[in-house]
Structure formats: C-alpha cells, structure tokens
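K.L.:
Here is a sequence with its predicted model. Questions after.
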Amino acid sequence: MKKLFPVLFLLFCLHSAAQQISSKRWTDLFSYNNVLAIRDDGNRLVAATENGLFFYTPQTGEISKLSKTNGLHEVKISAFDFNGESGYGLIGYKSGALDVITPEGITYVVDIPLATGYMGDKKINHIFISGKTAVISSGYGVSLFNLERKEFGESAFFTNGAGFDEAKKAAIFNETVYVITTGGIKSKSLTANDFPVYSTWTPFKSGVYTNITATNAGLYYTGGNAVYTEAGTTVGAGFGEIQDLSVAGANVIVADANQISVFNESGQQLESLSGQTFTTGFYFNNELYGGTKTSGISNQSNEMIKPDGPYNNVSYKITMLGDKLFVSTGKRKDRLNNANADPNNLGFYYFNGTKWYYSSFFLNNPPRLNVLDVAANPSDPAEVFFANYSQTTGQGIYKFRFNETIEDFEPQKYYNFNQTVGASYNRPAGLVFDENSLLLGTLAFYNG
C-alpha cells in the first residue's frame, strides 16, 4: 500500500513566494550547478538539480530555491517533470521516493508498488507528465500516477525470464505510452485492460535509444546521434553525444554535449546555443536556455544563472576558521589507504561567510586531485594550504593565497615529498595550525 505524507507545516505553491527559506535556523549549502531538467511555471524557469530546485524570473533576475530545508523531503534527485499549465509536478529520488507538487502543496510518496521478487535498484530513472498523468520509469518497468488524486494507477513490470527489462525513459503520445527499454522501444495504450502484462506490449522500434519525449503534435526519440519522429523521419542533423530531449509547447529542444537546438513542429531550427558542456535545454519566451553540469543555467547572453553555493555536492571534510568554511573533497578507497579521487577531479570549496568560491586553478587542467584536508593560517586567513593525497604526479602540499581583488586563489608554492621514492609514498593526509600558527601535517607511508 502506498504511503502519502502531506506537508502540514508548509502549503507550497509554485506561484507564491513560499520558495524562500522559511527557517531562520536552517539554510541549505547545496550546489545547484548540476542541472538535470528545466521547465517553466508560466512566469519563471524551474530547474531541477541534484539536491533541490531553483527558480529564475527572467524579467527581474530573481533567483529562489527549494530543498529539504524548506519543503522537499529528500536529496539526490534523479528525475523531474512539471506541467506549468496545470501546476502539477513530480520529483523522483534515487531512493525510489517521490515528491508530488500540486497548487495546494507538496506530498511525499514513500514507496512505489513493486513486483514480488524485484530486488533491483529503486531509483526513479525518468518522469514524463501529460496533463495530470505521470508515467514513471524505473528498473522494474513503469507506473502510472494520477497527480490530482496523488495515487498510483496501473504498473507494468517488465519481467524477462528471471530478471527485468529496465525502463529508462518514457513518454505519452496519443493516449499511448512509449518506453525505452534495454530491448528497444515498447508501446501500450494507456487505457488497455492488459496494460500491466508486459508480454502484450507492442515493439515499436528495435535497437538502442537514449531519449524520448512528446508534444501534443508529435513523438520524438534519439538513437545514436540522430533525432527521430514517430514516422521515423529525422529532425535536424550534425548532433554529437545527445544528452537530452525536452519540449516547450509545440517545440522540441535537443541538447547535445556542446550545443542546444530548438525546432518547431515542422522541423525548422529556431535557435541554437553553444559555449558550454550541456546536460539539458529549454525554450521559454523565445529565448533558449541550457542546463550545465558545473555552472547552472546558461542563457543566450552567456550569463550563468544559479543560486550561490559550492562547486559540487561531493564533500569529505569541513574545516572552519571563524565564519569561513573550507570543504575538502577527497577520499580513501574503502576508507583505507589507497587514494580514491573523484572522477570530476575536484579541489576544495571556500565559503567566506557570505559567498562561495572555487579556485580557477582547479578548472584549468590541474594535476590529479584528491584533497583530504585544507588549513587556513589563523594569523593570515588568506594563506591556505591543502593536502593532495593522490598516488600520481602532483601529490603533495599546496600553498594558496586568496586575492580579494580578483576573488580567486593564487598558487604560491608546491611542496613535493616524493621526488625520489615515488607517488605511493609520503602522501600528505592531514593539516592543522597550532596555537602559534605553526603548520603541522601528517604523511602516510613515510619513506625518508
């Protein structure tokens, strides 16, 4: 049985000012850089990121945010869709839980109906909303959800022998659900009595497909670097590494790694946007917007739109000095000895009490980074040291100085402890200043 928990303490409406942080005691320090999806509520853009939503009003430049501190129930968002006309939206989490957004508030859906014997990942892969109906894709198959009644309809469990075909993404077009599975695209009428019976679903297209969406006038899906319509014709050309498909009215937006393009229902390209590494795109009030992984939303003036926050949500340790925060991002493999650097090659984040900073040094082809600790000199807080606990070239301790004029850290000195013994030895791990402002540090696997 599904469990629904309405938000008693907060009546949230996307058209009100309720997104502002309501608690005087708590605020989030999340990164809103990695944009997963962009929609609109009629007046504003609504962007879903890893740990929350943010809202941008183009006419005024106002940015506000919604997270677990002021209305949402979880972090680690994995899917999102919102219908600006109806005011209904749905947030899916990696845990398999959902937050239902309606004009009356936000409701928490704790569990989703699962097939007996399904032991796989509960992550919500994708959400597509048509009117007040949502189709939810996950590892077991798909479920229909009535947003107005806040309840599940039919579920189809994609059983395949002893396992399940994963439902990666889905769309609704002409009262039919189209689902990208591991075996191609399958379809089924929304009103079919045998909707739950996977063996009765119709193969629509065989092959490997990655994205699917629909307007009122057409179905669109991607395979390889091409965008197809329901009839099998292509839209546009020259795409590379297509990341996402989205719709705005009758227009379809194609996001590949380096460009966003918008097409009308006749297949004519209206606008394009480049200059960033994109994750998704959206078209609003005749302007094209691109979601990025590291910089929030980019517009056609190359302005980066996002709430202030750390560069990324990965963190290992927080060091405080007065109202200043230094967040290191490294880690040890299996919490033991080997370095386990983040694939994004992260440095450290700095919060000066009012604003977050991330050094340009970490963005401009730095060495392999695995920052385990950061220490600021209490006698000279602009002087900062960090320990790079890696097992390759660049391992050591770095001295930075924060330049207030350019609002950036500038490298001052590099201390290399492994010039003759190799990078697996003399790895700096911890740093601290004593009461006399003397820097103390620890080395792992010391070899003098």
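P.N.:
Cool, the structure landed. Residues are numbered from 1 along each chain as shown.

K.L.:
rest of the way, CA atoms for contacts and neighbours
P.N.:
Noted.

K.L.:
Excluding residues flanking it in the chain, which one is nearest V35?
P.N.:
Spatially, and ignoring its direct neighbours in sequence, V35 is nearest to T49 (4.5 Å; C-alpha to C-alpha, 6 or more residues apart in numbering).

K.L.:
how near is that neighbour to T279?
P.N.:
11 Å (C-alpha to C-alpha, to the nearest Å).

K.L.:
what sits in contact with each of those two?
P.N.:
Taking C-alpha atoms under 8 Å, 6 or more residues apart in numbering as the criterion, T49 and T279 both touch V35, L36.

K.L.:
Can you give me the neighbour number for D380?
P.N.:
10 (other C-alpha atoms under 10 Å).

K.L.:
no, scratch that, I was asking about V374
P.N.:
Count around V374 with other C-alpha under 10 Å applied: 30.

K.L.:
Does it touch N388 like I think?
P.N.:
No. Counting by C-alpha atoms under 8 Å, V374 sits too far from N388 to count as a contact (9.4 Å).

K.L.:
so how far is V247 from S130?
P.N.:
Distance from S130 to V247, by C-alpha to C-alpha: 12 Å.

K.L.:
The two: who's more crowded?
P.N.:
A side-by-side neighbour count of S130 and V247, using other C-alpha under 10 Å, places V247 first with 22 against 19.

K.L.:
Name the helix or strand for the more buried one, please.
P.N.:
V247 is part of strand 242-248 when elements are defined by DSSP states H and E.

K.L.:
Could you do V327 as well?
P.N.:
For V327, the enclosing helix or strand under DSSP H and E is strand 324-328.

K.L.:
take the one below as the second:
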Amino acid sequence: MRISVLVPALVASILVAGCGTSSGDGATRTPTAQTTTASASSSASVTATPARVDRVPVPDVNPSDTPFKDGWSSYGGVPYTGCGGAYYSAVHSAEAVQVFRPESGEFWHPTKPSVQPGEVENKTHCTLAGVPTDPDLVWVQQVTVPAQGLSPERKTVRVSVQKVGTDTVARTATVAVDGWTGSPAATRSTILLTYGSKLVGVDLATLKQGWTGPSEYRSIGPNGLVAKVDKSNTNRVWTLFSPTGQQVASSPDQSADGKGPVGWSDGVTGDVFTTPDGFFDVKAGVYRPFDKRLISDGATVSAVVGRQIFLNGPAIAVVDVDSGRTVFSMTAAEVSAARIYESWYFDGHLYLINRNDGSGAYSVTTIADRKEIATSWLRRPAATQLGWTWVSESKGTSMCETVGSTSGKGCAAVLVRNVDGRYPGPWY
C-alpha cells in the first residue's frame, strides 16, 4: 500500500503551474491586472482601479507530485522559488527567483546583487525573512576577493537585504569568512547560516552576528526553530527556540534519540512545529505528544493545515493543535480493509483513492460526519498560504490525483484568494 505524503519542505514544506515572463530587472511580471482609462467630457483622463486578482496560476519551475518539493518554498505563507539547491548557483539567472505578493496576487522578480569588480561569485543563495506580511529578501553570497599587493586571495560571505517589491538593496555586510555551507533560513528577526557544525544567527536589522545555535536543527519558521539538543550523552530532546535563540520548551526526555527529521511547520504563521511523536504549539509555548496508539499504528505527520495536523501512513488521523485531541482517526486495519491507496486532507475534507483490483475509486469525505460528498475531483486544495490557498487543479477532464504536479498526471497549481480567512471552494 502506498500513502501519499503532503510535505512542504521548510522547509517545508510549500507547488507549480501556469506561465509568466520575467526580465530579472526587479519589475513585477505575471500575472498583471488590466487598467482601463475613461475619458470625461472635459477630455481629462481618469485611470480606473485595477481589477482585483483572485485566482493566480503558479509558474511551473520543476514539477513533482508534492507542493514545496518542486522548487517552491513558503515563508510565513508567502510562496517563493529560486533561492537554493540546484537553482541557486552563481551562473543561474536571477530570473529564477520569484516571490508571490499576497496583497496584489503578482509575482515579483528581483535582481541579484552584483559583486565588486575583480571579485568572483562562487555561490548565491537567498531566503525570505522578517515579518511575513512585509518580508525582506536576504541574499547570501560567497565571494572570492582577489589578491592585492601584500594581501592574499580570500573568500568571504556577504549578506544583503532587499525589501520585497523594491529594486535596491537596503543594507549589506560581510558577516564571516570561509566556511559557510548549506542554504540560509530565517525567522522574523534572525538570518540563520550554517558554518560546519554550527548554526550562526545574524541579526536581520544590523547584520551583526547575534548567537550560535544548535547544528541539528530541523524546522525553521518566522516564529522560531526546532532542534535536537543533548541534555546528556544518552538523552536527546527536541527543543523549541524563539526567533532570537532563547529556549522556549522541550519534548520529554530521550524523545529525540535516534529520531529522523521533524517534518515541517505551519505554512501560514510558523505557529506549529511537528516532531515524530508530537508537536510544539508556539502560541502556547508548549509541547504536546500525539496519542501513542497512533504512532505505534504507523501514523506519521503529513501536513499542518491551519490549527490541525494530518497524519497518514498505515493509520490516518487528524489532530487539533489547540487541545491536542485526535478529532478523526482510522486504524491501520481499517485503512487496509477500506483499501485506501492514497490520502490527503484539507480543512475538514479527506481526499481518498481506494485501490480495487487494479482500478481506483475516488472520494471526498467530510471528517465531521464521515459522509462521502463526491466520487471524483478536478481540483483539490492542498496548502494554506497568507490570505490564499494553494490548489491542485486538473488541466482537463481527467482526475487530478497529485498535489501540484504538471507532469504525468495532468495537474497544475493555482493560488485562490481566501474569503473571510478560508478557502472559498469549489472543493472538488
């Protein structure tokens, strides 16, 4: 049996589809709202207010079957791409970087900072940082400075901060010498860089090194980060840190011993960080364990949707963040008996595929009353963003099985503006 997992990488994790053009000159490109010009009888021209964009195709940069694993990431509910991995080499066009602007429904294409004459750009990464509703784009560049006179050639790391939607860098500084590895990440107040086994925090406002954190971090969001911390040689725990590096809460003793990746944080606010056995509620500043019966039955974290956590695998469950209660569950035996092959969840709705002797049966079921409300879907909401919902949508009349892929299964991704804080539908 195969159970699909909805995991945006934070890291994350988190997307595809649509089309657009860009010139890398810092100007906003796709999509654009049309403006109309009306002429009054006095011959004066009046420009009408641009129409509000409520549905935006997501540019397809690297198709896969899960959102936020196809080149897209999300910071505090703001989707962006082009900031790391295979996309983030010095030779790659700056046009690869795209940041969604929730207020306008447009994608912003920034211009990468230039190095000084004679310098060699080795690699450039970026990340969003600061307040999600008004974020900064942080560029981190490793540069080789040529030998000059008696000074030898050296490598340095330069950090530049640019307000999203603007054309110029607001501030820049050299923060460290050679040794930076990996992609940067950020909280509301701190840029996080990895130096070997150290996690170094750089203050977003001053670009001065602020603190050195644990190296085995697993999830980072606007409101903090989660990492493994050694309490002793035989006792490792998950620990929640504030955006500026203070310890807030920890999981039970030995809970992190031998455990794998944490999973990912809430895509909207970063107020939920999951571990293999439970989760941190950042708002309450506490750790809440999952029902041990779910974990022993094979349920693993698949997605955080608002203030709910979806677990699937051999067993399926939905857990309420505020109370820690399991509000829906199916044991591994029940999942097997129903021949559930794939499952997804969004805001009270389960999207299921049952495998019956080689054929698939599709259904949309509400968890409140376990009522089947549809036997097919051409669209499926996949992830909550800042004022928008990431939706997997069929390109034609065939079933849209995957979360956000444009390759192989006929799916595309679109962003749909929420109404009164929730996805307005249609649901299938």
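P.N.:
Yes, it's here. For clarity, every value in this text was computed on a predicted model and none was experimentally measured.

K.L.:
Fetch the TM-score of the aligned pair.
P.N.:
Once superposed, chain against chain, the TM-score is 0.44 (TM-score structural alignment, normalised by the length of structure 2); 250 aligned residues with a C-alpha RMSD of 4.9 Å.

K.L.:
Can you name every helix or strand that the helix or strand following the strand holding V247 of structure 1 contacts?
P.N.:
Sequence-wise, the next helix or strand downstream of strand 242-248 of structure 1 (DSSP H and E) is strand 251-256. Judged by 3 or more C-alpha pairs under 8 Å, 6 or more residues apart in numbering; DSSP states H and E, the packing partners of strand 251-256 of structure 1 are strand 242-248, strand 259-263, strand 278-284.

K.L.:
Select, out of those, the one closest to R39 of structure 1.
P.N.:
R39 of structure 1 lies closest to strand 278-284 among those, at 6.9 Å (C-alpha to C-alpha).

K.L.:
what does the closest one contact?
P.N.:
Residues outside strand 278-284 of structure 1 that contact it (C-alpha under 8 Å, 6+ apart): 35-40, 45, 243-248, 251, 253-260, 262, 288-293.

K.L.:
Number of residues surrounding the nearest residue to V247 of structure 1 once chain neighbours are set aside?
P.N.:
Leaving aside its chain neighbours, V247 of structure 1 sits nearest to I253 (5.8 Å; criterion: C-alpha to C-alpha, 6+ apart). Per other C-alpha under 10 Å, the neighbour tally for I253 of structure 1 reads 27.

K.L.:
how about I253 of structure 1, what does it touch?
P.N.:
By C-alpha under 8 Å, 6+ apart, the residues touching I253 of structure 1 are L245, S246, V247, I260, S261, V262, F263, G281, F282, Y283.

K.L.:
returning to that earlier point: can you redo the helices and strands packed on strand 251-256 of structure 1 as a markdown table with distance to I124 of structure 1?
P.N.:
Converted to a markdown table, these look like this (distance: least, C-alpha to C-alpha, whole Å):
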| stretch | distance to I124 of structure 1 |
| --- | --- |
| strand 242-248 | 16 |
| strand 259-263 | 25 |
| strand 278-284 | 18 |
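
K.L.:
Can you tell me which of the ones you listed is most buried?
P.N.:
Burial of these is given as mean neighbour count (mean count of other C-alpha atoms under 10 Å); strand 278-284 ranks first at a mean of 27.

K.L.:
Specify the local secondary structure of I295 of structure 2.
P.N.:
helix (DSSP: H, G, I helix; E, B strand; the rest coil).

K.L.:
What number of residues are in the vicinity of it?
P.N.:
There are 19 residues near I295 of structure 2, going by other C-alpha under 10 Å.

K.L.:
Also I353 of structure 2?
P.N.:
With other C-alpha under 10 Å as criterion, I353 of structure 2 counts 23.

K.L.:
what does I373 of structure 2 give?
P.N.:
Using other C-alpha under 10 Å, I373 of structure 2 is surrounded by 13 other residues.

K.L.:
swap in N160 of structure 1?
P.N.:
N160 of structure 1, neighbours per other C-alpha under 10 Å, totals 11.

K.L.:
now A333 of structure 2
P.N.:
12.

K.L.:
and it, what helix or strand is that in?
P.N.:
Assigned by DSSP H and E, A333 of structure 2 falls in helix 332-337.
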